[in-house]
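Participant: sequence and predicted structure below; questions after.
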Amino acid sequence: MLTKVTTEGTAHLCDEDRNEICQNFKSIQTDLTLDALSSIFLSLRTHDELQQQLKKLTLCYKTLENDDDKTRYYTGLHTYNVFKLVIDYIHPFIKVHLNTVLPAEDQILLTLVKLRLNLDFKDLAYRFGISKFSTSTYFKNTLRIIYLRFKTLVFWPDRSIILKTVPSCFKESFHENTTIIIDCFEIRTQTPSNMLAAAQSWSNYKHSQTVKYLIGITPQGSVCFISEGWGGRVSDKFLTQNSVLLNQLVPGDVVMADRGFLIREFVELFQVSVKIPAFTRGKSQLHPVDLEKTRAIAHVRIHVERVIGAIRQKYSILHDVVPITLLNTGGEQPILDEIVHVCCALFNLFSPIVPL
C-alpha cells in the first residue's frame, strides 16, 4: 500500500494502512497478554507443585495420620494408633510457650525419629523446618519426659506372673523355675578427649570405646531390667555385682547367664540359683549330662540375644557410634542411659518374642 508525502517530508498513512496497523497491534497486544497469563499460570502451578513436594519432605505428626507403614518406618511403633496413644500419654507433660516453634506432637515425633533412624540433628532440622540447635534441645528435653513417663514399662514382674507366662521351651528343660535371663551389650562411642575416660571405656571385646549395659529379660522376652551404663572395660561380673539387679532377686529365683558371668559365688548368697553353660575345665570334652544341660541353656538363653538384636535393629541410635555429646548428663543421669531405657520401654509395647 502506498503512502502520501507532505511538503514537510513526513509520511501520512492512508485509512487502509492505519486500519491494518491497528489490527496488527491489537493482535500483538492480545498475544502478549496470553503469554503473560500463561507464564503466570505456569509459575503458580510450579509454586503449588513445589509446595506439595516440600510438604511431602517436611515431617510432622499429621503426615503419619492413619498410615501404619509410615509410622513404623519413622517411629518403630507398629501402628499409627499406638503412636497416637504415646502422644496422648506424653503430650500433657510437654510445656509449650508462645515462642515454641514445634507443637508438642512434633517434639515427640522428632524424638522418636531420632531414636529410630538416628538422623543427624541438621537433617532433622531441615525435615522439621527448625534450627539445628532447636532440634537438639527438643530431643533432649522430650527424651527426658518420655523417660520419666515410660521408665516403669521396664519392671520386674512378680514371680507368680512369671510362672503363669513361662513358655513351653522353658518348662521342658527348667521346670518353670527361671526368673530372669541376663546378658551384657555394648554401644560404641566416640573417643573421649580425657585419657582416663578413654581408658575406662576401652572394650577389649569390641576393640573400641564403648558403654556397657546389663540387661535382663523374662522367659517370655520382655525387658525387666536395664542397668546404668559403665565403661566398656568393666567385666560382666563387676557390672552385675555393682548393679541393683541383686536387690531385685528373692530366695528361690533362678538366673540364667552365659559362661562369661562368673557370678555364682555372690548370687547364691541370696539363695538364688545360677544356670550357666558348663566349662570343660581342661577336659577334651564335656560329660554327656553337662553337654545336655549346656545345650538346653543355650537353646533358651539365645532369646536374650534376640531381644538385644531386635532393640538394636528397631532403634538405630543404639547400633551406631554415639557422639560424646550424648554421654553427658542431661538430668540425674547420662543422656545415653535415658536413651537405652526409653528404647527398652518402647520395645516392651510390642508382643513378647517368645511364644507361650
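Facilitator: Good, I have the coordinates.

Participant: make it CA atoms for all contacts and neighbour counts henceforth
Facilitator: OK.

Participant: contacts only, for the nearest residue to Leu117 once chain neighbours are set aside.
Facilitator: Spatial nearest neighbour of Leu117, excluding adjacent residues (C-alpha to C-alpha, 6 or more residues apart in numbering): Ser316 at 5.3 Å. When contacts are counted by C-alpha atoms under 8 Å, 6 or more residues apart in numbering, Ser316 is found next to Leu115, Arg116, Leu117, Asn118.

Participant: take the one below as the second:
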Amino acid sequence: MDFDVERTGHDYCSVPEAAAVDMVLHENSELKSQVEDLRKQLAQSKIIHRFGLQRFAGSDDDIRFYTRFATYNHLMAFWKLIEPATHRMIRSNSKVFKEPGNTRALPAVDELFMFLVYLSLGLKQKDLGHRFQVHQTTVSRIITTWVNFLYFVLGSVCIWMPKEQVRAHLPEEFHKFRDTQVILDCTEIRCQTPSSLLLQSEVFSNYKSHCTFKALIGMAPHGAITFVSALYAGSISDRELFKQSGIIDLLTPDMAIMVDKGFLIDRLVPCKIHRPVFLTKGKQMSVDEVTHTQSVARLRVHVERLIRRVKEHKLFDTVIPMSISGSINQLFTVACLLVNYQCGPLVKAWSH
C-alpha cells in the first residue's frame, strides 16, 4: 500500500542563517577575551601575593628597606651587571645551574632578592622560607650560593684606586690633605661566644667587652670603599690587624693615609700619616696642633659614616651565630662591596 508522506518535520540539512553564525562567533570571541583577562588578573594576583622582587618594584621605599639599594632602577642596573655571570654560577652542592634537569625553585633575580633581604633585615632562614614559599634547606642553599658568587664576582673587580684617580675625585674639603690616598678605620661585629675557652680568649674584644670579629676598612676621600680586609679574631690590635691586612703592599711614598690616633703604625708604612695629635701628660696643644686635630677629625668622621652604611645591613646588628662562622667573612666582605653600588655619595656635594 502506498502512503503519501507529508514532509513537515525539521530539515537538518538546512544551513543556519548568517546572523546566527555571527552571533555565536561574537560570543566565542567575548568568552576568549574574558578568559584572557582572567588569566592576566590571576598572574597579577600571584605577583602581588608572592614575596618576590616584582611585588615591590613600584616602591623605592620598599626596595631600600629590603635591599639597601637606593631605588628599583639602581637594583636593576646592578642586576644587569652581574646577570651574564649567573649562567656560570655553581650551587652550594657543586651542581652547575645550567645542567639538564636542574631547575631553580625561584627565578634567579628573586634568589638575589632573597639574599639581599637576608643581609638587609637579618631574617632567619625559616622566616625566609615561609615568605618565599620554599623549603628552609633551599633558602640555605640559595644564600650560600649567592654569597660565594658575589664574593668572587665583586671581589674580582679591583676597588683599590690609582692615586691619579683619587686625586681627580678629591673633594674640596681635603685641600689641606691632598696626598690622602685612603682613610682607614677598624670595625667589629659581635659573634656568639664559642664553647672552647681557647677560642673565647681569641675572639674576645676588650674594647667591646664581647666576642667579636674585626676588620679594617679603607675609604677613598670621595667616599668609595677601596679596601676591605678579611675578618680577624676580636682580640687582635689595630696595629697588628693593619700589619696582617695586606694594605702595606699597596702604599707608596708619594701617598698619605688618614687614621685615628690609636693606629701606631709609623714604622710599618712607607708613606705619610695624617693623624690627630697625641696629647701627652702635662702638655698643652698648640694652636696649630688643635687646628690639625680638628681638621683630621672632621674628615675621618666620613669613614665612620661609611662603616655605618655597611652595618645598616641588619645581619650584623645581631650576634653572629657560630653556625654561619664559616661564611661570615664572605658575608661581611660582600656587604662592604655592595655599599659601592647601593648608595649615593656620603656628601651630596661630592656627587658633582
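Facilitator: Structure's in. What do you need? Keep in mind it's a predicted model, so treat the numbers as computed, not measured.

Participant: what's the TM-score here?
Facilitator: After superposition, the two chains reach a TM-score (TM-score structural alignment, normalised by the length of the second structure) of 0.79; 295 aligned residues with a C-alpha RMSD of 2.1 Å.

Participant: how near is the residue mapped onto the residue nearest to Leu117 of the first structure from the second structure to Ala108 of the second structure?
Facilitator: Superposed on the second structure with TM-score structural alignment, Ser316 of the first structure falls opposite Lys314. Lys314 of the second structure is 23 Å from Ala108 of the second structure, where distance means C-alpha to C-alpha, to the nearest Å.

Participant: can you check Phe177 of the second structure too?
Facilitator: 45 Å.

Participant: the two: who's more crowded?
Facilitator: Phe177 (18 against 15; other C-alpha atoms under 10 Å).

Participant: residues contacting the more buried one?
Facilitator: Here Phe177 of the second structure is in contact with His274 (C-alpha under 8 Å, 6+ apart).

Participant: and His222 of the second structure, how many neighbours?
Facilitator: So His222 of the second structure, with other C-alpha under 10 Å, has 22 neighbours.

Participant: what's it aligned with over in the first structure?
Facilitator: By TM-score structural alignment, His222 of the second structure lines up with Gln220.

Participant: in space, what's closest to that match - neighbours in sequence excluded?
Facilitator: Val354 (4.9 Å).

Participant: again, but for Asp260 of the second structure
Facilitator: Arg275 (5.7 Å).

Participant: the one you found and Ala297 of the second structure, how far apart?
Facilitator: Relative to Ala297 of the second structure, and taking C-alpha to C-alpha, Arg275 of the second structure is found at 9 Å.

Participant: ok, now Asn148 of the second structure?
Facilitator: Counting by C-alpha to C-alpha, the gap from Asn148 of the second structure to Ala297 of the second structure is 36 Å.

Participant: swap in Glu172 of the second structure?
Facilitator: Glu172 of the second structure is 16 Å from Ala297 of the second structure, by C-alpha to C-alpha.

Participant: what about those two, which has more around it?
Facilitator: The neighbour comparison of Glu172 of the second structure against Ala297 (other C-alpha under 10 Å) goes to Ala297, with 16 against 13.

Participant: show me the contacts for the more buried one.
Facilitator: Here Ala297 of the second structure is in contact with Pro276 (criterion: C-alpha under 8 Å, 6+ apart).

Participant: then the one 5 residues further on?
Facilitator: By C-alpha under 8 Å, 6+ apart, the contact set of His302 of the second structure is Gly223, Leu346.

Participant: next: Gln54 of the second structure.
Facilitator: Here Gln54 of the second structure is in contact with Ile47, Ile48 (C-alpha under 8 Å, 6+ apart).

Participant: against Lys70 of the first structure, how distant is the corresponding residue of the first structure for it?
Facilitator: Mapped onto the first structure by TM-score structural alignment, Gln54 of the second structure lines up with Lys62. Distance of Lys62 of the first structure to Lys70 of the first structure, given as C-alpha to C-alpha: 11 Å.

Participant: same check, this time on Thr111 of the first structure
Facilitator: In terms of C-alpha to C-alpha, Thr111 of the first structure sits 16 Å off from Lys70 of the first structure.

Participant: between the two, which is the more surrounded one?
Facilitator: Thr111 (22 against 17).

Participant: what's the mean deviation for the helix or strand containing Glu164 of the second structure versus the first structure?
Facilitator: Using DSSP states H and E, Glu164 of the second structure sits within helix 163-168. Comparison of helix 163-168 of the second structure with the first structure after fitting gives an average deviation of 0.7 Å (mean C-alpha distance after the TM-score superposition for the first structure).
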